[in-house]
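K.L.:
Curious how this folds, go ahead:
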Amino acid sequence: MEHYANKTRYDEMIYQRCGRSGIKLPAISLGLWHNFGSVDIYENSKAIIFEAFDKGITHFDLANNYGPEPGSAEENFGSILNKHLKAYRDEMIISTKAGYYMWPGPYGEWGSRKNLLASLDQSLKRMNLEYVDIFYSHRFDPETPLEETMKALDHAVRQGKALYAGISNYPADKTREAESILRELGTPCLIHQARYSMFERWVEPELLDVLDKRGMGLIAFSPLAQGLLTNRYINGIPEGSRMSKNHFLKQEHLSTEKLEAIKKLNSIAQLRGQSLAQMAIAWLLKDPRVTSVLVGASSVKQLNDNLGTLTNIEFSREELNEIESILKF
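P.N.:
Purely as a prediction, here's the structure:
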């Protein structure tokens, strides 16, 4: 049954130009790394995607290995899109990636032409799409010539299987090289997806400067540091939380010093009339070089809480100075 999208879906969202391209992305995009796989509740995943689109989120970010099980996030997203949102395909930016482990043998990961192009074909089949809007090299491969990886991205665009090329998790020097290669090939590098938060600032200043000078956008993932930049762990480790499962977020990540910083940051957020999560997202958006912030969501409520960020994305100089002093722990 087709979903009839909210007619006012574009009224509240902020859209920002991605580098010097013709593409604008929503200030908040939806990532499908967690909560959209075969182990998750399909109806909940569908409700989150519907709500996101109805609130002006046009960008949905995937990768070949998202799940779990690997590939199942693409399968579920493709099912939801084709059954309920197909009429709105041209209003969406859909991205996927290849580079991390996906299948056994020597061609199932990294940055070879073989891996990238085979993976893209698999992703398109899982999502039942003719093309994706952005196809990323998910990580720099130190053992494959960068020219080979970039030529594969260029080939995907020239085949019409992707509209734009992107890179993710590349250091600044390799980003500079990758962008130069793609520009010479005639396929500009649209965007870099990087882990960036108050607690993870490796993109400053070199990578951000490279992106600005080369006309590329930045989309920040893990803006809440896997949940640390929320009030979830202020009073201990809740049962069922990511940290309690000791998977991606481990208990040793929450030092005494970091917990104290989280409490101080939470106090500033409260004075701003925001949750800590909302302030953490707004803090990223303060930089004009950040095109979009990629959020995950386990529920419609959590998604809407994150979208509430957009009502207050301005900071005073005093607030920024105080935040900087806290982050020097």
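
K.L.:
CA only for contacts and neighbour counts going forward, please
P.N.:
Fine.

K.L.:
Going along the chain, name the helices of the protein.
P.N.:
42-54, 72-80, 113-127, 146-158, 172-185, 206-214, 242-245, 256-271, 276-285, 300-307, 317-326 (DSSP state H).

K.L.:
which helices and strands sit right next to the fourth one?
P.N.:
Taking 3 or more C-alpha pairs under 8 Å, 6 or more residues apart in numbering; DSSP states H and E as contact, the helices and strands that helix 146-158 lies on are helix 113-127, strand 132-137, strand 162-168, helix 172-185.

K.L.:
picking up where we left off before, nearest to residue 35, of the helices of the chain?
P.N.:
Taking C-alpha to C-alpha, helix 42-54 is the member of the helices of the chain nearest to residue 35, at 6.8 Å.

K.L.:
Go through the closest one and flag the buried ones.
P.N.:
Residues of helix 42-54 classed as buried: 45, 46, 48, 49, 50, 51, 52, 53, 54 (neighbour count, 16 or more other C-alpha atoms under 10 Å).

K.L.:
Kindly report the same for stretch 74-90.
P.N.:
74, 75, 76, 77, 78, 79, 80, 81, 82, 84, 85.

K.L.:
Make a markdown table from these and add distance to residue 67 to it.
P.N.:
Shown next, in a markdown table, are the buried residues of stretch 74-90 (distance: C-alpha to C-alpha, whole Å):
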| residue | distance to residue 67 |
| --- | --- |
| 74 | 8 |
| 75 | 9 |
| 76 | 9 |
| 77 | 11 |
| 78 | 13 |
| 79 | 14 |
| 80 | 15 |
| 81 | 17 |
| 82 | 19 |
| 84 | 21 |
| 85 | 21 |
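
K.L.:
Second input sequence below; structure requested for side-by-side comparison:
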Amino acid sequence: MEYRNLGSSGLKVPILSLGLWNNFGNNRDFGLQKEIVNHAFEAGITYFDLANNYGPPAGSAEINFGRIFHESLRSHRHELIIATKAGNGMWGGPYGKGGSRKHLLTSIDQSLDRLGLDYVDIFYSHRPDTETPFEETAEAMRHIINSGKALYIGLSNYDAEQTQEMTQLLLEKSIPIVVHQPSYSMFNHWAEITLFPTVKELSLGVAAYSPLAQGLLTSRYLNGIPSDSRAAGNTNPWLTPEHVEQTLEKVQKLNKIANERNQSLSQLALTWNLRDQVVATNIIGVSSVAQLEDNLISVTSQMLTNEELDEISNILDN
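P.N.:
Coordinates of the predicted model:
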């Protein structure tokens, strides 16, 4: 496993990390969840990415990971990077989301209780809150760091201007902000144009979520929409039948390049994401050990040649 620093910080993360957004709720077999997490750690994945509202139901992913941690990984706490977030909707009423001091301080305490931990390694502001002054959010982050409940701070889903403003506020308070977590993939690479230059200027690292575009950049949809797929259920706004149809031709062309490199499509997509050193890690979501194994092969893949990068760009831009 290769490890990269998050920006100019001393914190290293593996180039492949495990996200617990959609496969670690109470609707999934706990035994399988435990097997996936343990297998990931044994393979060198030390960064586990959570949020207070991951499940379903909200909160259950933290509870389940906490149980796995205490049953299997407790003696390895010093080797783990455990991250969580707050800001998206967690409970009803006026205090259940956002960037207010009330929400963030309540959320970190609840997350630590569900996880059974004294601290997390990274605490993220999950989204910008335009109804709360950034100064208030930054002050809440300062309190979380100074109280020992998190070691580092991160941002997620902030645009370039918001990232600049919030990072400057945090740095003025000597708060160790080290990472931005945007959605980033072959099919969603807006961040290269506006966000990455700002992140580099601020000496932050990038932890890319949805690097496989909700599964579009896997073999799952190479021949259309399987009847048992998430796209067929049409319950995910980021993965609809329309998305599959619009990207099918590109997916098939990209898969041809992957085959020529003796890679799967997902391995190619993960390799492509890492071509810029500002991307420290790809956060993957898997529902089986087999999927995890397929993705792990990408960490030993040869980097893409200039000719391959040009060919991929031509596919993505047309």
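
K.L.:
Output the helices and strands packed on helix 146-158 of structure 1 as CSV; include the columns distance to residue 254 of structure 1 and mean neighbour count.
P.N.:
Formatted as CSV, those follow (distance: least, C-alpha to C-alpha, whole Å; neighbours: other C-alpha atoms under 10 Å):
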stretch, distance to residue 254 of structure 1, mean neighbour count
helix 113-127, 36, 20
strand 132-137, 31, 25
strand 162-168, 26, 24
helix 172-185, 28, 17
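
K.L.:
Need those in TSV (columns: distance to residue 209 of structure 1).
P.N.:
Listed next are these as TSV, based on distance: least, C-alpha to C-alpha, whole Å:
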stretch	distance to residue 209 of structure 1
helix 113-127	28
strand 132-137	20
strand 162-168	16
helix 172-185	9
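
K.L.:
so which of these gets nearest residue 225 of structure 1?
P.N.:
strand 162-168 (17.0 Å).

K.L.:
which one in structure 2 is aligned with residue 125 of structure 1?
P.N.:
Using TM-score structural alignment, the equivalent of residue 125 of structure 1 in structure 2 is residue 113.

K.L.:
show me the contacts for that match.
P.N.:
Not one residue lies near residue 113 of structure 2 by C-alpha atoms under 8 Å, 6 or more residues apart in numbering.

K.L.:
Find the centremost residue of structure 2, please.
P.N.:
residue 209 (3.5 Å; C-alpha atoms, centre = their mean).

K.L.:
residues contacting that one?
P.N.:
Residue 209 of structure 2 sits in contact with 181, 182, 183, 184, 282, 283, 284, where contact means C-alpha under 8 Å, 6+ apart.

K.L.:
What's the match for the first one in structure 1?
P.N.:
Going back to what we said before, that points to residue 181 of structure 2. Checking TM-score structural alignment: residue 181 of structure 2 goes with residue 193.

K.L.:
thinking again about what came up before, how about the helices and strands packed on helix 146-158 of structure 1, which one is nearest residue 284 of structure 1?
P.N.:
Closest approach to residue 284 of structure 1 among these (C-alpha to C-alpha): strand 162-168, 17.4 Å.

K.L.:
Relative to structure 2, what is the average displacement of the closest one?
P.N.:
Compared with structure 2 after the fit, strand 162-168 of structure 1 shows a mean deviation of 0.4 Å (mean C-alpha distance after the TM-score superposition for structure 1).

K.L.:
what span of structure 2 lines up against that strand?
P.N.:
The alignment places strand 162-168 of structure 1 over residues 150-156 of structure 2 (TM-score structural alignment).

K.L.:
One more: stretch 277-287 of structure 1?
P.N.:
By TM-score structural alignment, stretch 277-287 of structure 1 lines up with residues 266-276 in structure 2.

K.L.:
contacting residues around that stretch?
P.N.:
In contact with stretch 266-276 of structure 2 (C-alpha under 8 Å, 6+ apart) are residues 15, 184-186, 211-212, 217-219, 258, 279-282, 294-295, 297-299, 301, 303-304.

K.L.:
Over to stretch 145-157 of structure 1?
P.N.:
Taking C-alpha under 8 Å, 6+ apart as the rule, stretch 145-157 of structure 1 contacts 111-113, 116-117, 135-137, 162-165, 177-178, 181-182, 185-187.

K.L.:
Show me which residues of it are buried.
P.N.:
Result for stretch 145-157 of structure 1 [16+ other C-alpha under 10 Å]: buried residues 146, 147, 149, 150, 151, 152, 153, 154, 155, 156, 157.

K.L.:
next one: stretch 98-115 of structure 1
P.N.:
Per 16+ other C-alpha under 10 Å, stretch 98-115 of structure 1 contains these buried residues: 98-100, 102, 107-115.

K.L.:
In structure 2, which residues correspond to it?
P.N.:
Going by TM-score structural alignment, stretch 98-115 of structure 1 lines up with residues 86-103 of structure 2.
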